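# Would you be able to build a 3D model of this:
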Amino acid sequence: MRAQFLIPVGVIAIALGLSSVYTVDEREKALVLQFGEVKTVRTEPGLGLKIPLIQQVVKYDDRILSLMTQPLEVTPLDDRRLVVDAFARWRITNAVKFREAVSTGGETFAKSRLDGILNNAIREVMGSVPSTAVLSDDRTAMMNQIRDIARREAAALGVDVIDVRLTRTDLPDQNLAATYARMRAEREREAADERARGGEAAQRVRAAADRTVIELTSEARKQAEIIRGEADAARNAIYAEAYGKDPSFFAFTRSLQFYAESLKPGTSSLVTEPSSLYFDYDRFVKSLGPVEAVPTGESPAPTAGQ
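Next comes the predicted model:
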């Protein structure tokens, strides 16, 4: 009978002995609670003892944890709404205060509290700067300011906010279409201005080219008239000199020119008798009368005919 009682007692003793021992990992912090009150804080890794059934051990992560906030709509100083996402790094620094703040909610409840703290800090900081500062490439000072505000608020939770980074800053979806339309209109207006300035410049170039063409053409015609006049004067001088030397030869050439002009293809038909003056050279030349001076610009031609 005694052996039958000793086995259960031994099993209970072993169970109580095992339940009185707990381990703390190097990545953890542990609290020994007795009826909800903190009795021992363990921050060093190793084995620990507690009173079975009366005391319990609560462990928290001692590593640096991350928190991604939900998209938040903020209104900067110039009333231009923006959607912002933030990424925070935090760590539990005071396990006792953390337990008092979150109770049995643990890290999940702490992340919810931190999310609200970060949102308030983001609204406070971004509401005091224009949207150009939020959308700029250098936002280090602004993110440090958000971190410092969140750190002060999170100290009551027993946690330390190590860093805060803005991951996205963008316009709300309902404003994107209007913004893109406004940008497109501005670009189209700039393009129209450029086309108008180009057309004006092209018109000036064409006008200058047309004026140059007119001036060059006028000058060329002037020079041509001068050259033609000089040539006609030289020709008349040659004709006059030839007439002075041999009037009969000059009359002969004049008659040949008359024949050539009158017999050109396409002129009127000539119907006459063989004994006509037209075929009698001597009488024809005498009928032309005395030779007159040749006017400028005209070919020598008979002064009379039948």
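
# okay, CA-based contacts and neighbour counts for the rest of this
Fine.

# can you pull out the helices in this structure?
All helices of the chain, identified by DSSP state H, fall at 2-19, 95-102, 106-126, 131-134, 140-154, 173-245, 247-262, 281-287.

# Can you convert those into TSV and add a column each for distance to residue 28 and mean neighbour count?
Listed next are these as TSV, based on distance: least, CA to CA, whole Å; neighbours: other CA atoms under 10 Å:
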stretch	distance to residue 28	mean neighbour count
helix 2-19	19	11
helix 95-102	10	19
helix 106-126	13	18
helix 131-134	38	17
helix 140-154	20	18
helix 173-245	43	13
helix 247-262	127	15
helix 281-287	141	14
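
# Can you check which of the ones you listed gets nearest to residue 84?
Closest of those to residue 84 is helix 106-126, at 8.6 Å (criterion: CA to CA).

# can you give me how far that closest one is from the chain middle?
For helix 106-126, the separation from the chain centroid amounts to 37 Å (computed by CA atoms, centre = their mean, to the nearest Å).

# which helices and strands sit right next to it?
Where contact means 3 or more CA pairs under 8 Å, 6 or more residues apart in numbering; DSSP states H and E, helix 106-126 is packed against strand 72-74, helix 95-102, helix 140-154.

# With distance to residue 178 as extra columns, can I get these in a markdown table?
Listed next are the helices and strands packed on helix 106-126 as a markdown table, based on distance: least, CA to CA, whole Å:
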| stretch | distance to residue 178 |
| --- | --- |
| strand 72-74 | 17 |
| helix 95-102 | 44 |
| helix 140-154 | 28 |
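
# next up, for comparison:
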Amino acid sequence: MKRTQILLFVLVAVVLGVLQAVYIVDERQKALRLWFGEVQAEISDPGLYFKIPFLHEIIKYDDRILPLDTRKLEVTPADGRRLEVDAFARWRIADAKQFRRAVGASSIAGAAPRLERILNAELREVLGKVNSGVVLSADRVVLMNQIRDQARSQALSLGVDIVDVRIKSADLPQQNLEATFERMRAERQRLAADEIARGNEAAQRLRATADRTVVETVSEARKEAQIIRGEADARRNAILADALGRDAEFFAFLRSLEAYEKSLTGGNSSLVITPDSEFFDYLKSDTVR
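A predicted model of the protein is given here:
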């Protein structure tokens, strides 16, 4: 019984030893084999590998393209107009040995802050040389490629390859947006006031022109009316003069009748005239009663 237990124990120990001596690197990984903390070999090809148990340490890294999302960064372009830039990068471990020497045991979690500092520095440098209009336009692809290339050269010391850099958004800070909106509103109000003033001025000119036209038209009409009235009076006087010349007695009779009509109308008309007045010449009868 003891012998069986010993054999079983030995068998388990051998199995555990074999398992401890075997490790697998798949196609999504690359690995480093360490000998007492020193890098002995880099394994990039997937497969089954062996190590000395408890003496070799195997460190595995993700060989895929990894994301790096940065926090919003405030940059100041060449025209002094501050912008809040939200960018991200894609990167992968290109040299596992250099990556291990650079970040140590902190691995990917320790590399991310250092990569973010590199990316932010290049964002400030590249975007600080152009105007904000270029950053806000569709032409910023050239800027993103420039940031990627400069960040890639800086990240080589970490054993990292920067695959891509993209700017997700570039906006004015909130306080700047409010100030910009206020300036835009003030500008629109100024333009509206200018348009209203020009409209009022045009209205005044039209009103003055209309008033002048009215005065000129009324004056011309009055002038023509006076001329026509004067011509009519002249013709009337001419007709009266002609009639007087033909029959003075009839003319005197007619004028007397007009005088009677004018003086004897009205309910309260009163005349104080002597009976032998010439006014009553055509009212007197040839027969004395």
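
# about what we covered before: between the helices and strands packed on helix 106-126 of structure 1, which one is nearest to residue 51 of structure 1?
If you check each of these against residue 51 of structure 1 by CA to CA, helix 95-102 wins as the nearest, at 19.3 Å.

# For that closest one, give me the average deviation versus structure 2.
Its aligned residues in structure 2 lie a mean 1.7 Å from helix 95-102 of structure 1 after superposition (mean CA distance after the TM-score superposition for structure 1).

# quick check: that helix aligns to which part of structure 2?
Alignment of helix 95-102 of structure 1 against structure 2: residues 96-103, by TM-score structural alignment.

# got the helices of structure 1 as CSV, with distance to residue 43 of structure 1 columns?
Converted to CSV, the helices of structure 1 look like this (distance: least, CA to CA, whole Å):
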stretch, distance to residue 43 of structure 1
helix 2-19, 20
helix 95-102, 9
helix 106-126, 17
helix 131-134, 40
helix 140-154, 21
helix 173-245, 47
helix 247-262, 131
helix 281-287, 145
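
# out of those, which comes closest to residue 82 of structure 1?
Set against residue 82 of structure 1 and scored by CA to CA, these come closest in helix 131-134, at 7.9 Å.

# Need the contact partners of that closest one.
Helix 131-134 of structure 1 has contacts (CA atoms under 8 Å, 6 or more residues apart in numbering) with 76, 77, 78, 80, 82, 126, 139, 169.

# hmm, which of those residues are the buried ones?
Buried members of these, counted by 16 or more other CA atoms under 10 Å: 76, 77, 82, 126, 169.

# Out of those, give me the two with the largest separation.
Based on CA to CA, the longest span within those runs between 77 and 169 and measures 15.0 Å.

# show me the contacts for the closest residue to residue 167 of structure 2 other than its chain neighbours.
With CA to CA, 6 or more residues apart in numbering as the measure, residue 87 is the residue that lies nearest to residue 167 of structure 2, at 4.2 Å, once sequence neighbours are left out. Listed by CA under 8 Å, 6+ apart, the contact set of residue 87 of structure 2 reads 69, 70, 71, 72, 165, 166, 167, 168, 169.

# neighbour-wise, which of the residues you listed leads?
residue 165 (24 neighbours; other CA atoms under 10 Å).

# tell me the contacts of the closest residue to that residue other than its chain neighbours?
Once flanking residues are discounted, residue 165 of structure 2 sits nearest to residue 89: 4.4 Å by CA to CA, 6+ apart. Listed by CA under 8 Å, 6+ apart, the contact partners of residue 89 of structure 2 are 67, 68, 69, 162, 163, 164, 165, 166.

# measure residue 89 of structure 2 to residue 108 of structure 2 for me?
Per CA to CA, to the nearest Å, residue 89 of structure 2 is found 14 Å from residue 108 of structure 2.

# Ok, residue 151 of structure 2 next?
Using CA to CA, residue 151 of structure 2 is found at 17 Å from residue 108 of structure 2.
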